[in-house]
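K.L.:
Sequence first, predicted model second:
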Amino acid sequence: MSRPPRIEPSGDVVERIGSIALSLPDAYEEDAWTGVRWRVRSKTFAHVLVAQEGYTSAYRDVTGVTEPTTVLTFRASGDELSALVNAGPPFYRPPWSPTVVGMVLDDDTHWDEVAELVTESYRFCAPRMLRQRLGR
């Protein structure tokens, strides 16, 4: 039985996240094994992909949802990490990392919140010199 072709995230979603991520110092965008990711140095601070049947998916494993779903993963720590993983949908916790949080992106997504989460994830991953350029 062959797998279905990969579904890539919509160009609009990639563009919205990219406009946030690429405004951060030394951030860059690249294609990932699926979807698109944004990195600073060699660390991924945001990754958007479509979780779908036929492919390994932490989102599908955690939620049991089978229809294709666009998700964003990012890093968090401390109180923010705790609040997000305990909030429930649209957030979930991939079991493969203690600092990664996933978020479903759909018509109800609050893009100001996405901007804040992506920026905080960047702060988590970026070297101090680059974090200082952001200010507070």
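P.N.:
Cool, got the structure.
K.L.:
C-alpha from now on. contacts and neighbour counts both.
P.N.:
Fine.
K.L.:
helix or strand right after the lengthiest strand in the chain?
P.N.:
Identified as the longest strand of the chain according to DSSP state E is strand 43-51. Under the assignment DSSP states H and E, the closest C-terminal helix or strand after strand 43-51 is helix 58-63.
K.L.:
for that following helix, the distance to its chain's centre please.
P.N.:
14 Å (C-alpha atoms, centre = their mean, to the nearest Å).
K.L.:
which residues are contacting the following helix or strand past that helix?
P.N.:
Proceeding N to C from helix 58-63, the next assigned helix or strand is strand 69-75, under DSSP H and E. Here strand 69-75 makes contact (C-alpha atoms under 8 Å, 6 or more residues apart in numbering) with 9, 44-52, 59, 99-106, 117-118, 120-122, 124-125.
K.L.:
which of the residues you listed count as buried?
P.N.:
Buried members of the contacts of strand 69-75, scored by 16 or more other C-alpha atoms under 10 Å, are 9, 44-52, 59, 99-105, 117-118, 120-122, 124-125.
K.L.:
also this one, for the comparison:
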Amino acid sequence: MADYPDVPEEFLARVRTRCAGLPEAVEERAWRGTRWRVGQRTFAHLLEVDGGKPASYAEASGLDSGSVLTFRATGPELVALSIAPHPFFKPRWAANVVGLVLDADTDWDEVGELLVESFCASAPKKLADRVDRPA
């Protein structure tokens, strides 16, 4: 695997903490960055864009360098986030994937809610039903 820059430890720790309590969620190294899965479905992917690479993430996010988190959304939330301005972005590679540029102004409570919703959109119903969802 190529040597890519890691996301800042603070961002990794914050996402890791929010995913740790989700039933049967697994953290693993991705082709670039870190991803969280439930079963065979990725519900969160955290990576660093560096020097415009990976190009697909740089193009979608508008970043040359920086940290991004992608996750799944459904229904009205997907529609709203797909057209929301920065720090959100809509990648082209999957209909229900949305991205978020992470920085010093990131609302980590909102990230936690988005990760829970992404997990529930990706998990089997029996696992999703075990999760306390945002109101």
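P.N.:
Sure, I can see it. Quick caveat, the model's predicted, so the values are computed rather than measured.
K.L.:
if we can go back for a sec, so what does the longest strand of the first structure touch, helix or strand wise?
P.N.:
Taking 3 or more C-alpha pairs under 8 Å, 6 or more residues apart in numbering; DSSP states H and E as contact, the helices and strands that strand 43-51 of the first structure lies on are strand 36-40, strand 69-75, helix 111-125.
K.L.:
Tell me which of those sits nearest to residue 5 of the first structure.
P.N.:
strand 69-75 (14.6 Å; C-alpha to C-alpha).
K.L.:
between the closest one and strand 43-51, how many degrees?
P.N.:
Strand 69-75 of the first structure runs at 170 degrees relative to strand 43-51, counting by axes from the mean of the first three to the mean of the last three C-alpha atoms, to 10 degrees.
K.L.:
how close does strand 69-75 of the first structure sit to the second structure?
P.N.:
Its matched residues in the second structure lie on average 0.3 Å from strand 69-75 of the first structure after superposition (mean C-alpha distance after the TM-score superposition for the first structure).
K.L.:
tell me which element the counterpart of residue 93 of the second structure in the first structure is part of?
P.N.:
Aligned by TM-score structural alignment, residue 93 of the second structure pairs with residue 96 of the first structure. Under the criterion of DSSP H and E, residue 96 of the first structure resides outside all helices and strands.
K.L.:
From residue 75 of the second structure, how far out is residue 96 of the second structure?
P.N.:
9 Å (C-alpha to C-alpha, to the nearest Å).
K.L.:
Kindly report the same for residue 125 of the second structure.
P.N.:
Residue 125 of the second structure is 17 Å from residue 75 of the second structure, by C-alpha to C-alpha.
K.L.:
and if you look at residue 129 of the second structure?
P.N.:
18 Å.
K.L.:
Between these two, tell me which one has more neighbours.
P.N.:
Between residue 129 of the second structure and residue 75, counted using other C-alpha atoms under 10 Å, the more crowded position is residue 129 (11 against 8).
K.L.:
Grab the nearest non-local neighbour of the counterpart of residue 69 of the second structure in the first structure.
P.N.:
Alignment note (TM-score structural alignment): residue 69 of the second structure maps to residue 72 of the first structure. Spatially, and ignoring its direct neighbours in sequence, residue 72 of the first structure is nearest to residue 48 (4.4 Å; C-alpha to C-alpha, 6 or more residues apart in numbering).
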